[in-house]
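S.K.: Using only what follows, build the 3D model:
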Amino acid sequence: MPQSPEEHTGARVARTRKARGLTQQGLAMRANVSKSLLSKVECGQRPASPALVAACARALSVTTSELLGQPYTEELRRDRLDTVIQPIRASMENWDISLEWQVPARPLALIRADMQKVLVQRRQAEYLPMAVELPHLIDECVQVLHSTNGDEQRQAHECLAWAFRCVFTLAWSFGYVDLATVALSRLAWAAPLADEPGLAAMYGYLRAQTTLSSGRYDLGMHVVDSTLRDLEGQDSRRAQGLAAMAGVLHLRAAVIAGRTGDADAVDARVSEARELARRTGETSAYGVGWGPTNVGVHAVAIACDLDEYGRAVALADDVRFPKGWDRSRAGHHWLDLGRAHVWTGDADEALRCLQRARRTAPQQTRYHPSVRETVVALRSRERARSGALSEYAQWIGL
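M.R.: Sure, this is the predicted structure:
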């Protein structure tokens, strides 16, 4: 498809600004960003950083998804991923009411085994099979928790909490913010009943993630620190699980600090996370893919958020993925590194990073808004038509 001026986030910011009757200076003042930066973003000369998008969305009273162009409806329809969202929405309607089923639920052990498969699919960014499985797993879990008691009922709540966590990932990745919000509220209900402090910490971790989109960084930092305090002195059924959750919470705080430009707070939080990772090593407790590698890839991402693209490239030299590491996190790393290479002027390496992201986690890459920004930036800089870049742009729907 031919490129249009509406394909990058800056163009959508400009269109929304004009619809609100605001000048660039007016929006810059409301969003607390410089007019010069806003001007460059609107015409595609500078990247639309996540912090700037959140600030503009808040100032314009729209969602960040709207400025990012999500959900990418036509691409979702082409991949038939749109057809799996409505069944998930329908399954999320019931989480607390006992219904009479003609067919009894399967034994809990079988449900838990299938839930573990879905959790693996989430970590590997295999979104379609995960989405297909979730509706009936949610229904079964609800049926079991209303027909059992004791530890079996607790386990049903635990499975249900994991299902809601997976729904959040799907909805957030595809830009269905309303569905992600519902999933988060359901997780807040199920986690305490599962009697797993790590799941309660997962709720805090994801809630802080939503504040990145709204630009409420003060609230996000409060959520992280409150969750960390709640973890102190807790016991878990998963060895190293709580240390892993504490680690990812510190990384979440580092990301929030990066969005506010607080480099000192970033360094402090990353240091805390690095020390925890040194003690735990690599682990997948609570499905977070925690360890020194996760700290490394977050350091690269945060450097990008701080517009320190040269530093991001340098930090990436020390990142080595262990065998079998999470494809979702690895794919995201290649997207971050591709963005860094664009703005350091290495277009060839940027495209190579995007291609690695595609090979690593294709569904995640295709629907991630940052890849579109990177491709648009590459196309605006190419001196001669690149077949590889054109094919990639077509693949993501540009």
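
S.K.: Please count neighbours and contacts with C-alpha atoms only from this point.
M.R.: Fine.

S.K.: Now do the same contact list for A239.
M.R.: For A239, the contacting residues are A285, by C-alpha atoms under 8 Å, 6 or more residues apart in numbering.

S.K.: Let's compare: structure for the following, please.
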Amino acid sequence: MALATVFLGRADLMGTTTELAPGANLAALRKERGFTQRQLARRANISVSLLSKIEVGDRTLTPAVAADLGKPMGLSMAEVLGKASVPQDEEERLPALRSAIRDYDLPGRQAVQEDALSASLGAAGQYRDNVEVTRLLATLPGLLRDATTHAHRANTVDAWMALSEVYSSVYWLAARHRWMDMAKLAVTRQRWAVEQKRNPLGVAIAARDRAGTYLNGGNFEGGLVVVDRAISHAQASLSGPERAFAVGVLNLRGMTLAGRFKDKKEGKKEAERHIKSAWEASEWFPRDGNRHSMIFGPQNTTTHVLATRLDLGRPREALRVADDISSVLEGLPPTRIAPTPINMARAQLDVGDRDGALENLSLAWDVAPQLARIHPMGREVFRVLASLHRRSNPALLKLSKVSGIPM
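M.R.: Presented below is the predicted three-dimensional model:
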């Protein structure tokens, strides 16, 4: 199947947004910069064969390989994977959100009712959990301004923590779309907010989100330094369930970062360290809990272990983690459920189970269509499935219709 027919064309040639899946976006970026496959592969220290297979759709472009290939081109991992677009009628929300972020120290003149703010914060949390991206984007500009005003006027720990939580949702939205300039600014503001009236749990969550910008930038080792330092601070400043929760969410980020190390031996060692610590922290919680839009417990730990085994290049181990995946995912919100079948689909592709991969990818679309649309691996697995199925496949055609991604 011709590469150009798999996905829609890029929105612009500077890489601001793209409708291409990651592997196709990589091919376009390489050609724009005048690299041959051999030149780029040599500079990234990967095989020409692997690069060729990724570009034509025979292999998925993994985040770690995207980071390696981005460096010779002067691009971050997020830029190689491609920034996700928003519907045209939603683009007007972005300037309003950027303006609210810019005015972080300019509270409004009118007092904000605390009950109304709490209700809006709860609604934004629900939109995030349910991956209702368009509704979250519509809510955040006004919510951020109200939370800013309330924090400056009330000047309490809870008020500043509420503002920090809004910035965390801004980071979440930006990171999902790979808008890394906004993501980096959001985590800076998030840390600033939580430091106004220091809250150790808030500091840990802010560090977790900051490490996420290193993750999307492809600086996995640097992100792990941020995580390890934050774990030490959390262990020293918190106790009981709050300490376990903070250490737990940080370890989830830590294992993800370690799983993407180029040196897989070192990555495995670091990942196992964080996996062990996460399991120990999860013993405080019989089921997963949600605090300040962070989810931690034995279930979310399992989903992260699965993803980490896959990133370490061990797809069969990842699939063994998924043996009882239905009970693992039970009760989790869509934002945590949908990435798991996407990861399972990627693992199944690696072991040659195309039908299983298609089934799981379809499940991800059913659970959280707005996430699946912008998730780089969701789009990439679809691209590879479309390329490998060299005959008509009803399930693939159905998914193409549901997702709006052309074959």
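
S.K.: you'd agree G26 of the first structure is in a helix?
M.R.: Yes - applying DSSP: H, G, I helix; E, B strand; the rest coil, one finds G26 of the first structure inside a helix.

S.K.: In the second structure, what residue corresponds to it?
M.R.: Residue pairing (TM-score structural alignment): G26 of the first structure is matched to Q39 of the second structure.

S.K.: P72 of the second structure versus its match, what's the distance?
M.R.: Q39 of the second structure sits 10 Å away from P72 of the second structure, going by C-alpha to C-alpha, to the nearest Å.

S.K.: more crowded one of the two?
M.R.: Neighbours were counted for Q39 of the second structure and for P72 using other C-alpha atoms under 10 Å; P72 has more, 17 against 14.

S.K.: Secondary structure element holding the equivalent of S164 of the second structure over in the first structure?
M.R.: Using TM-score structural alignment, the equivalent of S164 of the second structure in the first structure is A161. Element membership of A161 of the first structure, judged by DSSP states H and E, is helix 150-174.

S.K.: same deal with F35 of the second structure?
M.R.: Counting by DSSP H and E, no helix or strand carries F35 of the second structure.

S.K.: Count residues in the vicinity of it, would you?
M.R.: 15.

S.K.: I'd like the distance from it to H304 of the second structure, if you could.
M.R.: From F35 of the second structure over to H304 of the second structure (counting by C-alpha to C-alpha), the distance is 35 Å.

S.K.: Equivalent analysis for N393 of the second structure, please.
M.R.: 31 Å.

S.K.: what span of the first structure lines up against the host helix or strand of Q190 of the second structure?
M.R.: Assessed by DSSP H and E, Q190 of the second structure sits inside helix 180-196. With TM-score structural alignment applied, helix 180-196 of the second structure matches the range 177-193 in the first structure.

S.K.: can you list contacts of the matching stretch?
M.R.: Contacts to stretch 177-193 of the first structure, defined as C-alpha under 8 Å, 6+ apart, come from residues 65, 89, 92, 95, 154, 157-158, 160-162, 164-165, 167-172, 197, 199-200, 203, 206-207.

S.K.: buried stuff in it?
M.R.: 177, 179-184, 186-193 (16 or more other C-alpha atoms under 10 Å).
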